[in-house]
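A.B. asks: next come a sequence and a model predicted from it.
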Amino acid sequence: MNDRRMKKSYFNKAILLFELFRKHRIHGDDFAKAASKSAYLDEKVDEFRLLIAMGKDVFAGRYRMDKWNLSIIAATIAYVISPLDAVPDVIPLMGWVDDATIVAYAVSKLTDEINKYKAFIQASAA
């Protein structure tokens, strides 16, 4: 496959993924699917589980965050549970590298929100 056709193929796949994630609404089942897939994320497991917990607490009304930060969490969860990936999950090892990369990117964008959430959790436990 020549370089131009390969770029067009990736572009078309990116558009399809964008449309899928743009229309996706997170449900309770999505949180359960995400939790079950988290084990494949190696060193990003704890960070992804934290994002899941944050999303659950927002949807349950226990924690508030702005819509932009929530959209990052929702898109990250949707990407990880989606069968459509830049690198399909059925490819051993490599299939989860893109998911872990997306989680790392989301965590880097949500550093302040994660710190606020951790403080909220500590205050709630006290």
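C.D. replies: That came in fine, so what should we check first?
A.B. asks: rest of the way, CA atoms for contacts and neighbours
C.D. replies: Will do.
A.B. asks: mind listing what's buried in the helix or strand where A119 lies?
C.D. replies: For A119, the host element (DSSP states H and E) is helix 111-125. Of the residues in helix 111-125, 113-114, 117 count as buried by neighbour count, 16 or more other C-alpha atoms under 10 Å.
A.B. asks: ditto for stretch 53-73
C.D. replies: Of all the residues in stretch 53-73, those buried under the rule 16+ other C-alpha under 10 Å are 54-56, 70, 72-73.
A.B. asks: out of these, which is nearest to S108?
C.D. replies: Nearest to S108, judged by C-alpha to C-alpha, of those is I72 at 10.8 Å.
A.B. asks: for the closest one, which non-adjacent residue is spatially closest?
C.D. replies: By the measure of C-alpha to C-alpha, 6 or more residues apart in numbering, the closest residue to I72 outside its immediate chain neighbours is A106, 6.3 Å from it.
A.B. asks: ok, second structure coming up, stack it against the first:
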Amino acid sequence: MAIFNDRKAKQQLDREAGKVREQDVNELLEKQQAIEEKVRNSGKLMRFSSDIRLMFSMLRDYWQGNYRAVPWKSIAAIAGALVYVLNPLDVIPDLILGFGFIDDAGVVALCLTMVESDLLRYAAWKEHKEESWTSQP
């Protein structure tokens, strides 16, 4: 029997995403550095580091009103997953060596599956915006 499976990951993600309010996004953005540091120091989460940076970028552009072409459900799922990663005392406490980040990685992976198309659209929008910015005289 798996310690942490997709069903448990979905339950945790749904629980955290269900609690997210729009003003929570700003509070989460203030904790970006702490979450990214946790990801860097975790073997299980490190493979998601570029995805997590993209998630934070989309949350920041959403919060600032620069990018709103994303459903609230996706914003809440991303915020919920990141809040879950930040919590050291989740389903499998992060202090348990070798196993502590399995649940965090599972929740992030599930979130990425759920919001993949929204993140891809955002990444394309952001790339186009940056190209437009650099090509202006």
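C.D. replies: The structure has been received and is ready for your questions. The structure displayed is predicted, hence computed values, not measured ones.
A.B. asks: quick one: TM-score?
C.D. replies: Laid over one another, the chains give 0.76 as their TM-score (TM-score structural alignment, normalised by the length of structure 1), with 112 aligned residues with a C-alpha RMSD of 2.5 Å.
A.B. asks: just curious, which of the buried residues of helix 111-125 of structure 1 is nearest to L50 of structure 1?
C.D. replies: I114 (8.3 Å).
A.B. asks: that closest one maps to what in structure 2?
C.D. replies: Taking TM-score structural alignment as the alignment basis, one finds that I114 of structure 1 is matched in structure 2 by L119.
A.B. asks: which element, helix or strand, includes the residue nearest to I72 of structure 1?
C.D. replies: A106 of structure 1 is located in helix 94-109, with elements delineated by DSSP H and E.
A.B. asks: map V85 of structure 2 onto structure 1.
C.D. replies: Structural alignment (TM-score structural alignment) places V85 of structure 2 against V80 in structure 1.
A.B. asks: how much space between the closest residue to that match other than its chain neighbours and I26 of structure 1?
C.D. replies: For V80 of structure 1, the nearest residue in space outside its immediate sequence neighbours is D99; the separation is 5.6 Å by C-alpha to C-alpha, 6+ apart. Plainly put, D99 of structure 1 is 17 Å away from I26 of structure 1 if you go by C-alpha to C-alpha, to the nearest Å.
A.B. asks: tell me which residue of structure 1 lines up with I96 of structure 2.
C.D. replies: By TM-score structural alignment, I96 of structure 2 lines up with I91.
A.B. asks: helix, strand or coil: sort out the residue nearest the centre of structure 1 for me.
C.D. replies: Most central residue of structure 1, judged by C-alpha distance to the mean C-alpha position with C-alpha atoms, centre = their mean, is T76 at 1.7 Å. At T76 of structure 1, secondary structure determined by DSSP: H, G, I helix; E, B strand; the rest coil is helix.
A.B. asks: I102 is in contact with that one, correct?
C.D. replies: Yes. Contact between T76 of structure 1 and I102 holds when scored by C-alpha atoms under 8 Å: they sit 6.5 Å apart.
A.B. asks: need the residues touching each of these two.
C.D. replies: Taking C-alpha atoms under 8 Å, 6 or more residues apart in numbering as the contact rule, T76 of structure 1 and I102 have no neighbour in common.
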